[in-house]
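Engineer: sequence? don't have it. structure:
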């Protein structure tokens, strides 16, 4: 990827690791935050659920942003059976910020895989703190297994601001790839591009790289041709897939 100009659309507070990984491969990183993470407008449901965490059999963590939101709360009592995370980055954040050592991980990092890995028993109680715009897939899978699932809003995902003038860079053919690490980065990128005078046709010659199938589906729904989908749905997996693409 040496010399390739790659857009990082992650939120400002979480873009540094991805930027470092890209630069370690020789890429020139163009930061263009397309999402920002803010607290819920009403955090009482979250606070009440966490205060009664011992009532639940499982605490499920679906993103590092969820972990950071929970880190703002008082120390958590243990869930009765344990804690689970959708991927290794979330698990590392859970250990670093919440002190949760025993975290179950699925073999593949999707909501469906996590639901299957838990092997929930009918009647078990599951707490899922999540984004206000999170997909319901995990809760649906667990409810189908007979679980009592409580979903509470842990944070809101809103449009990001700042960064480079990507619409102009695209028009000048100064971008080699745009990376997306969630469906919301796709949606807000397209909104920013339009609002800032950009043209989606300028993406025709640009590599569109997505961290996983749900993100890719959103990109395709916006009319983008997806060139890279990482097999392992992590930042490291996306870096590896990009490196292979640019060989």
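Structural biologist: Yes, it's here. Values in this document were obtained by computation on a predicted structure and should not be read as measured data.

Engineer: all contacts plus neighbour counts: C-alpha atoms, from now on.
Structural biologist: Fine.

Engineer: Number of residues surrounding the residue lying closest to residue 75 once chain neighbours are set aside?
Structural biologist: Leaving aside its chain neighbours, residue 75 sits nearest to residue 98 (7.5 Å; criterion: C-alpha to C-alpha, 6 or more residues apart in numbering). Under the neighbour criterion other C-alpha atoms under 10 Å, residue 98 is assigned a count of 19.

Engineer: Ok, residue 92 next?
Structural biologist: Counted with other C-alpha under 10 Å, residues neighbouring residue 92 total 18.

Engineer: Is it in a helix, a strand, or coil?
Structural biologist: Taking DSSP: H, G, I helix; E, B strand; the rest coil as the rule, one finds residue 92 in the helix state.

Engineer: how much space between it and residue 11?
Structural biologist: With distances taken as C-alpha to C-alpha, to the nearest Å, residue 92 is found 18 Å from residue 11.

Engineer: Structure two is appended below for comparative analysis:
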């Protein structure tokens, strides 16, 4: 039997961008992933589809599995000959009990490797604008577990020694903060020593409270800070006023619903998260290819067309997949010119090594594409439009008026994503700041997914539209878009949102 192997992998502090390249590599190869509460679930997107994913998260008062059972699970899966990734928040060997898991593997003669992760002890203060060392403040640093009961008879923490160290980082200590502050003051630490407590560090719902050893426990209680949080004690905390880069991002803490398809949502979420937003990917539509005899027949007759027109990214992807399904490759497009509706569609084509012959200069709509075609002689030219089943008929009608012989090939259809209904209901109840719409179909299906009673929750939400066609559909449902992109692309949408929150400059502000 093939011998398995275990990788003890640090998931980092929370921001998926801080995950290591080696961690990504082993996740992609894993047969089994055993992951923690503090491991960002988006890292699981790196796993292969068939990988078994097992949640063993532990948080205060709620342990999915005791540590001994987790150790046994690692051994058991490895003995089945599988590649196992143990995905742990932060670094596996820094208060992560990775050492105990390694011991269990050694005892059973299971091969393993450790993939270190960026620890929250360093990363979280950095995201709060606090360097843990600075030559003008301190050159000493201690990282301590704060997860120690106050009534413990004999503490393993030497508070006298710690009181003499410049920067102290307590992990998992927010519950014991009053005790930690009290003991440090008792051992001679100045009561006015600056302190910061940071909850959910490195992700957009990060929350930071500052104070002194004397008053920090009270301030944390007032602000409702709970685990997961880390405590930084020392003069370096003063630097936060100058270095607070992360929480100063233009969209920091804004909660945004993204209604694109699951496959397309990540690109928009990534750009908004770079600006500090908290994104909820709640697809209202899903794309299903149309595979019938008409589609296959027209694929066989591509050589008769002068032009093929793509009006969406999904049209390109579905068309090419259908082409390959018929055993053909890009040579089937030889001699055929290609037109696209906009930059996003152009970019997808170019990823496949195909460079379009025609694209509107700025107006990325059917009307804009008609305008681009109007400069050409289309008399008796055969044009195939590969598109969604249901969409506006502007393009084929206007091209026929220009003398072209147009055939429409519905290559896919967008359907409502019913599985998003409960999640959408839950998120709206919690409260969001913005909802983005990138097509008329995302608007229509959004309103199909919500109940009439839930429309009351939409009153104070900012509606964001990618362009006038989508805005028009929003108005049909009785909602005026607050933000409309000037350029009808994802980049244009993000730019309009950013401008809206920067004194309403740029974009079309409704």
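Structural biologist: Everything's here; your move. This structure is a prediction, so every number in the text was calculated from the model and none was measured.

Engineer: Remind me what the longest helix that structure 1 contains packs against, helices and strands.
Structural biologist: The longest helix of structure 1 (DSSP state H) is helix 183-195. Helix 183-195 of structure 1 sits against strand 35-38, helix 213-221, with contacts defined as 3 or more C-alpha pairs under 8 Å, 6 or more residues apart in numbering; DSSP states H and E.

Engineer: List the contacts of the residue nearest in space to the middle of structure 1.
Structural biologist: The residue lying closest to the centre of structure 1 (C-alpha atoms, centre = their mean) is residue 182, at 4.9 Å. Applying C-alpha atoms under 8 Å, 6 or more residues apart in numbering, we find residue 182 of structure 1 in contact with 210, 211, 214, 215.

Engineer: pull the longest strand from structure 1.
Structural biologist: In structure 1, taking DSSP state E as the definition, the longest strand is strand 148-159.

Engineer: Report the buried residues of that strand.
Structural biologist: For strand 148-159 of structure 1, a neighbour-count test (16 or more other C-alpha atoms under 10 Å) marks 148, 149, 151, 152, 153, 154, 155, 156, 157, 158, 159 as buried.

Engineer: Check the mean deviation of that strand from structure 2.
Structural biologist: Overlaying structure 2 shows strand 148-159 of structure 1 at a mean distance of 0.6 Å from the equivalent residues (mean C-alpha distance after the TM-score superposition for structure 1).

Engineer: give me the stretch of structure 2 that that strand matches.
Structural biologist: Using TM-score structural alignment, the residues of structure 2 aligned to strand 148-159 of structure 1 are 405-416.

Engineer: any idea which element the residue mapped onto residue 237 of structure 1 from structure 2 lies in?
Structural biologist: Superposed on structure 2 with TM-score structural alignment, residue 237 of structure 1 falls opposite residue 492. Residue 492 of structure 2 belongs to helix 490-500 when elements are defined using DSSP states H and E.

Engineer: what element comes up after that helix heading to the C-terminus?
Structural biologist: Downstream of helix 490-500 of structure 2, the first helix or strand assigned by DSSP H and E is strand 508-509.

Engineer: ok, residues contacting that following strand?
Structural biologist: Outside strand 508-509 of structure 2, the residues that touch it by C-alpha under 8 Å, 6+ apart are 482, 483, 484, 485, 486, 496, 500.

Engineer: now those residues in TSV, with distance to residue 310 of structure 2 and neighbour count?
Structural biologist: Listed next are those as TSV, based on distance: C-alpha to C-alpha, whole Å; neighbours: other C-alpha atoms under 10 Å:
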residue	distance to residue 310 of structure 2	neighbour count
482	29	17
483	27	26
484	23	26
485	21	24
486	21	20
496	26	26
500	31	20
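
Engineer: For those residues, could you give me a markdown table that also reports secondary structure and distance to residue 336 of structure 2?
Structural biologist: Below are these laid out as a markdown table (DSSP: H, G, I helix; E, B strand; the rest coil; distance: C-alpha to C-alpha, whole Å):
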| residue | secondary structure | distance to residue 336 of structure 2 |
| --- | --- | --- |
| 482 | coil | 41 |
| 483 | strand | 39 |
| 484 | strand | 35 |
| 485 | coil | 33 |
| 486 | coil | 32 |
| 496 | helix | 36 |
| 500 | helix | 42 |
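
Engineer: Between those, which sits nearest residue 370 of structure 2?
Structural biologist: Distances from residue 370 of structure 2 to the contacts of strand 508-509 of structure 2, taken as C-alpha to C-alpha, are shortest for residue 486 (19.0 Å).

Engineer: Which residues are in contact with the closest one?
Structural biologist: Per C-alpha under 8 Å, 6+ apart, neighbours of residue 486 of structure 2: 467, 492, 493, 496, 507, 508.
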